[in-house]
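Asker: could you look at this predicted model? Sequence included:
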Amino acid sequence: MRSIELIEVGPRDGLQNEPRLLSTVDKIELIECCVSAGLRRIEAASFVRPEKVPQLADAEEVMASVPRVQGVSYAGLVLNRKGLYRALAAGVDEVNVVVAATEEFSRRNLAVGVEDALRAWTEIAAEAASTGVRTTVTIAAAFGCPYSGDVSAEEVIGIARRVAEARPDEISLADTIGVGTPDQVRRLTDAVRAVAPGVPLRGHFHNTRNTGYANALAALDCGVSTLDVTVGGIGGCPYTPSPQGNVATEDMLYALDRMGVRTGVDINAVIDISAWLSERLGREVPALLGRAGTFPPTT
């Protein structure tokens, strides 16, 4: 039986665009519930300028109280060495560094050009390696850019080749605005694997145009064994019109469970977390499984 790793990014990527601010206590409870449900890699915080992402301004406070359970790894988003130092001081186990596939997305979203982002990644990689902290590079807008339109595979391959030089533990291909299709996922995954041999690949898919789940399954068919998910399917890039959220943890689990793919995550526990989260956010989350129920029905 095949097994894959799900990375819960709801506490960071999922919450960052929510208009209702969650309390620090609620964020810690969300993370505690995810750990109890069996999720073992959780993106818990963002170490960027607090005024840029008010929802995540309490990164240090959250990290100070997350449950330290053997086998559970907490990640923080960092964009530069200053963010890395904050993340290390807060006790993260891994860092996620973003490099955009296009110049315009990089400047508008990361406030630096692609070359500067690549330089920052190289510096972060060296510092993180000396501390034993795991590193992931996410290539954002790898399947399309809200400003530049289509992104060629050659552009993404070029970025992947350069980030691989600093020996990341993982490269994540992100459909940041939810425009990719399964055939594109297959081509890009194979191409990046060829220029970054031996580096594990990870998939990050938004469901903006209802292709997120098909893209995630296509990535699995190509040998990607790690997928980002968000409880309730919350999230979505603020730079795309009408973002609809990331692939939902529970909806993804339903497909994987029915396919006989092991994740170690309790699907019913995740459904309960989503119901709790809906109450805290004051709206119904996008995930469908909480409404439709599992099949065959379980208790």
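Answerer: Received it, and whenever you're ready, just let me know what you need.

Asker: when you work out contacts or count neighbours from here on, use the C-alpha atoms and nothing else.
Answerer: Will do.

Asker: now the helices for this protein?
Answerer: Assigned helices in the chain, in chain order: 24-36, 59-65, 81-90, 103-105, 114-131, 153-164, 182-195, 212-221, 249-258, 267-281, 289-292 (criterion: DSSP state H).

Asker: now render those helices as TSV, adding distance to A142 and mean neighbour count.
Answerer: Conversion of the helices of the chain to TSV gives the following (distance: least, Cα to Cα, whole Å; neighbours: other Cα atoms under 10 Å):
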stretch	distance to A142	mean neighbour count
helix 24-36	28	19
helix 59-65	27	18
helix 81-90	23	18
helix 103-105	11	19
helix 114-131	13	18
helix 153-164	6	18
helix 182-195	9	18
helix 212-221	13	21
helix 249-258	21	20
helix 267-281	29	19
helix 289-292	28	15
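
Asker: do you know which of those helices lies nearest C237?
Answerer: With Cα to Cα, the closest approach to C237 among the helices of the chain belongs to helix 103-105: 11.5 Å.

Asker: below is structure B, check it against A:
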Amino acid sequence: MLGMTANLPMTVPMDGMPDRITIYEVGPRDGLQNEKSVVPTEVKAEFVQRLVGAGLETVETTSFVPPSWIPQLSDAPDLLQQLADTGHGPKRPVLVPNERGLDNALAAGVGAIAIFGSATETFAQKNLNRSVAESVEMFTPVVRRAREAGLWVRAYVSMCFGDPWEGPVPVEQVVDVCARLMDLGCDQLSIGDTIGVGTVGHVAKLLESLDAQGIPASKTAVHFHDTYGQALSNTLTALRHGVTVVDASTGGLGGCPYARSATGNLATEDLVWACRGLGIETGVDLDALVGTSLWMAEQLGRPSPSAVVRALGGA
């Protein structure tokens, strides 16, 4: 039953793990973007507020993409207005695809943005209607202007481990794209396993290769989808290689509207449970988080896919 400490794992630390990690919560943006029915703005606002209340200090709230791209996120300005009292500065990033998106984000008073590139040419065309090189060119003024405005900037790179159209993606190709985006002046890189095909050896190899390119684990976050049940094991491997920022989605919500094989993200509850067992501090109240997932599952009309939510919440 929710809140029973007898159900919590015994803490047994492991060598090589960090003392603390930052969870970069993507539920309100990446988690909801693929929902077929539009979630009311007030529900999204309460979702963010509940997440903040549970101790999640970094919550990616929405995206300033054209409404025709992702109708679910067309209420971005209204959502941020409703969240004005909770703040949406450096710890409330929003996704922007281009300069027009940046203009809208700046008008909304955000303090942090994220751009999203692709490690493969096919997904770059499907997601942004541009080649990889053209995408980098498009992002160049976005990052420059954002930094001039004092914003914190993150760079997402999708399809870092496999692409449904191109198959396995060479590590060298991924590193090259990551380096080009980070060279624009981004503060943080998030490497994404968009279709969830990565495994622990692949994760270790990519992180080592990024470090050799001058992109250390201290500037790298990981973003794993759980299509094949590998998201948590891949994340723990990344932690052992020095990563301390992990993208996760409360309740395991998520997917990608341009890649049908991309299922849910790593569930934040599952990550917090594993970290508690390892003695890794997250700052998250697990009971409050599970309660939030159960609430959101009611809003969406289906149970949460998170194993921890099902176990603790009786879902």
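Answerer: In hand now; what should we look at? The structure presented is a predicted model; accordingly, all values stated were derived computationally and were not measured.

Asker: so what number do they get for TM-score?
Answerer: For these two chains in superposition, a TM-score of 0.94 is obtained (TM-score structural alignment, normalised by the length of structure 1); 294 aligned residues with a Cα RMSD of 1.6 Å.

Asker: rewinding a little: adding distance to F205 of structure 1, write the helices of structure 1 out as TSV.
Answerer: Converted to TSV, the helices of structure 1 look like this (distance: least, Cα to Cα, whole Å):
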stretch	distance to F205 of structure 1
helix 24-36	20
helix 59-65	24
helix 81-90	25
helix 103-105	17
helix 114-131	21
helix 153-164	16
helix 182-195	10
helix 212-221	5
helix 249-258	11
helix 267-281	19
helix 289-292	18
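
Asker: for S3 of structure 1, find the nearest of those helices.
Answerer: Closest to S3 of structure 1 of the helices of structure 1 is helix 249-258 (Cα to Cα; 9.3 Å).

Asker: so which bit of structure 2 is that closest one matched to?
Answerer: Using TM-score structural alignment, helix 249-258 of structure 1 corresponds to residues 268-277 of structure 2.

Asker: swap in stretch 271-288 of structure 1?
Answerer: Alignment of stretch 271-288 of structure 1 against structure 2: residues 290-307, by TM-score structural alignment.

Asker: centre of the chain versus the matching stretch, how much separation?
Answerer: For stretch 290-307 of structure 2, the gap between its own C-alpha mean and the chain's C-alpha mean amounts to 18 Å (Cα atoms, centre = their mean, to the nearest Å).

Asker: check what contacts that stretch and list those residues.
Answerer: Applying Cα atoms under 8 Å, 6 or more residues apart in numbering, the set of residues contacting stretch 290-307 of structure 2 from outside is 2, 39, 43, 47, 50-51, 250-253, 267, 269-270, 308-310, 312-313, 315.

Asker: could you redo the last one with a cut-off of 7 Å?
Answerer: Outside stretch 290-307 of structure 2, the residues within contact range by Cα atoms under 7 Å, 6 or more residues apart in numbering are 50, 250-252, 267, 269-270, 309, 313, 315.

Asker: again, but for stretch 174-189 of structure 1
Answerer: 138-144, 153, 203-209, 211-212, 214-215, 218-219, 222, 237, 240.

Asker: that stretch: end-to-end distance?
Answerer: Between the opening and closing residues of stretch 174-189 of structure 1 there is a gap of 11 Å (Cα to Cα, to the nearest Å).

Asker: swap in stretch 188-207 of structure 1?
Answerer: With Cα to Cα as the measure, stretch 188-207 of structure 1 spans 18 Å from end to end.

Asker: and for stretch 164-176 of structure 2?
Answerer: The separation between the terminal residues of stretch 164-176 of structure 2, taken as Cα to Cα, is 20 Å.

Asker: where in structure 1 does it fall?
Answerer: Taken onto structure 1 by TM-score structural alignment, stretch 164-176 of structure 2 occupies residues 146-158 there.

Asker: now stretch 135-146 of structure 2
Answerer: Under TM-score structural alignment, stretch 135-146 of structure 2 corresponds to residues 117-128 of structure 1.

Asker: what's the mean deviation for the matching stretch versus structure 2?
Answerer: When structure 2 is overlaid, stretch 117-128 of structure 1 sits 1.1 Å from its aligned residues on average, using mean Cα distance after the TM-score superposition for structure 1.

Asker: tell me which residues are up against that stretch.
Answerer: Stretch 117-128 of structure 1 has contacts (Cα under 7 Å, 6+ apart) with 80-81, 84, 97, 99, 135, 163, 166.
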